[in-house]
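Q: Dropping the sequence and predicted coords here.
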Amino acid sequence: MSAAHRWPVRVYYEDTDLAGIVYYANYLRFIERARTEMLRAAGFDQDAMRADPGLVFAVRKVDADYLAPARFDDMLKVTTEVLRVSGARIVLRQSVARTGEKALFTAEVTLVALDNQGRAARVPADIRREFG
């Protein structure tokens, strides 16, 4: 299995609520972007996969835990680890932390591979090799 992927993100004003803390749904945006960057760093182009062989990944399940708030202008690090790859699923552990601190948010995310008709499809062999 490949090593954990780390991706930096800064908290902008638009990410926060009136109290200046990150709005809870924005953590899902941060981890979505980190998943895309993890695939890109491993050499997988999601747009090319969508075109041929007609495959996309969709979130099937998210088990999220909000531990502490991030605030405006914080520099965060999103860590993504692949827990398992099987058939049509990829299960990830993702966390968001201030640089050098404990996690503020953690999630276990289950992705499913779908064909262009929205039916379950096998995770491509090259992705299984990279992350399995």
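A: Done, it's in. Residues are numbered from 1 along each chain as shown.

Q: C-alpha from now on. contacts and neighbour counts both.
A: Noted.

Q: Report the contact partners of V9.
A: Contacts for V9 (CA atoms under 8 Å, 6 or more residues apart in numbering) come out as 30, 75-78.

Q: switch to 6 Å and redo it
A: Contact analysis of V9 by CA atoms under 6 Å, 6 or more residues apart in numbering lists L76.

Q: pretty sure it belongs to a helix, no?
A: No - counting by DSSP: H, G, I helix; E, B strand; the rest coil, V9 is located in no helix; its state is strand.

Q: Got another one to weigh against that:
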Amino acid sequence: MSYDFQLRVYYEDTDLAGIVYYANYLKFIERARSEWVRSLGIDQAALKSDQDLVFVVRRVEADYLAPALYDDVLLVRTIPVKITGVRLEVEQTVLRSETMLFRSTVTIAMLTSEGKPSRFPADIRTKLMAGSP
């Protein structure tokens, strides 16, 4: 199962050459993950206020394959790969039509607002697994 999120490249996303600045791909995939989690019925603001838990990125592996350009319409595809009690791994790609521009593997953990590691609550884990292949 995958989740697709579409976006357009704006001038603010690019460098002087009109090419998407490399760090902005991380913003694009973050937005897509947030929308994916929302689509699963997980309210991150409520999770923080009610259970004092937040999702955090622990690790990102990124491959830049081809440039995205000003005004391109991009698709960010999020595919959950693995979930354990303490870790979620997703693969995310950025595509322009059928051309893959960026590929990443993101490892996500859960922390308290004090920065202490926590297990995923059972209901959250169940929802994340429902969004897995």
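A: Nice, thanks for sending it over. Note that this is a predicted model, so its numbers are computed, not measured.

Q: what's the TM-score here?
A: Superposed pair, TM-score by TM-score structural alignment, normalised by the length of structure 1: 0.94. Supporting alignment: 129 aligned residues with a CA RMSD of 0.9 Å.

Q: Distance check, the residue nearest the centre of structure 1 against L83 of structure 1.
A: By CA atoms, centre = their mean, structure 1 has its centre lying nearest to R35, at 3.3 Å. From R35 of structure 1 over to L83 of structure 1 the distance is 13 Å, taken as CA to CA, to the nearest Å.

Q: repeat for L39 of structure 1
A: L39 of structure 1 is 15 Å from L83 of structure 1, by CA to CA.

Q: still on that earlier bit, what about the residue nearest to the centre of structure 1, which SS state?
A: What three-state DSSP gives for R35 of structure 1 is helix.

Q: So what does it match up with in structure 2?
A: When structure 2 is aligned by TM-score structural alignment, R35 of structure 1 is paired with R33.

Q: same deal with G87 of structure 1?
A: Alignment note (TM-score structural alignment): G87 of structure 1 maps to G85 of structure 2.

Q: Same question for I127 of structure 1.
A: Using TM-score structural alignment, the equivalent of I127 of structure 1 in structure 2 is I124.

Q: same check, this time on T110 of structure 1
A: Aligned counterpart of T110 of structure 1 in structure 2: T107 (TM-score structural alignment).

Q: ok, average deviation of the helix or strand hosting that match from structure 1?
A: Assigned by DSSP states H and E, T107 of structure 2 belongs to strand 99-112. Superposed on structure 1, strand 99-112 of structure 2 shows a mean distance of 0.6 Å to its aligned residues (mean CA distance after the TM-score superposition for structure 1).

Q: could you say what helices and strands that strand packs with?
A: Under the contact criterion of 3 or more CA pairs under 6 Å, 6 or more residues apart in numbering; DSSP states H and E, strand 99-112 of structure 2 touches strand 53-64, strand 88-96, strand 117-118.

Q: Generate CSV for these, with mean neighbour count and distance to A46 of structure 2 as supplementary columns.
A: Shown next, in CSV, are those (neighbours: other CA atoms under 10 Å; distance: least, CA to CA, whole Å):
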stretch, mean neighbour count, distance to A46 of structure 2
strand 53-64, 15, 9
strand 88-96, 21, 20
strand 117-118, 16, 16
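
Q: Can you add distance to L128 of structure 2 and give the ones you listed back as TSV?
A: As requested, these are exported to TSV (distance: least, CA to CA, whole Å):
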stretch	distance to L128 of structure 2
strand 53-64	12
strand 88-96	8
strand 117-118	16
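
Q: what's the closest of these to Q6 of structure 2?
A: The closest of those to Q6 of structure 2 is strand 88-96. By CA to CA, the value is 9.5 Å.

Q: thinking again about what came up before, run the chain-centre distance for the strand holding T107 of structure 2.
A: The chain centroid and the centroid of strand 99-112 of structure 2 are separated by 5 Å under CA atoms, centre = their mean, to the nearest Å.

Q: Check stretch 123-133 of structure 2 too.
A: Its chain's average C-alpha position is 15 Å from that of stretch 123-133 of structure 2, according to CA atoms, centre = their mean.
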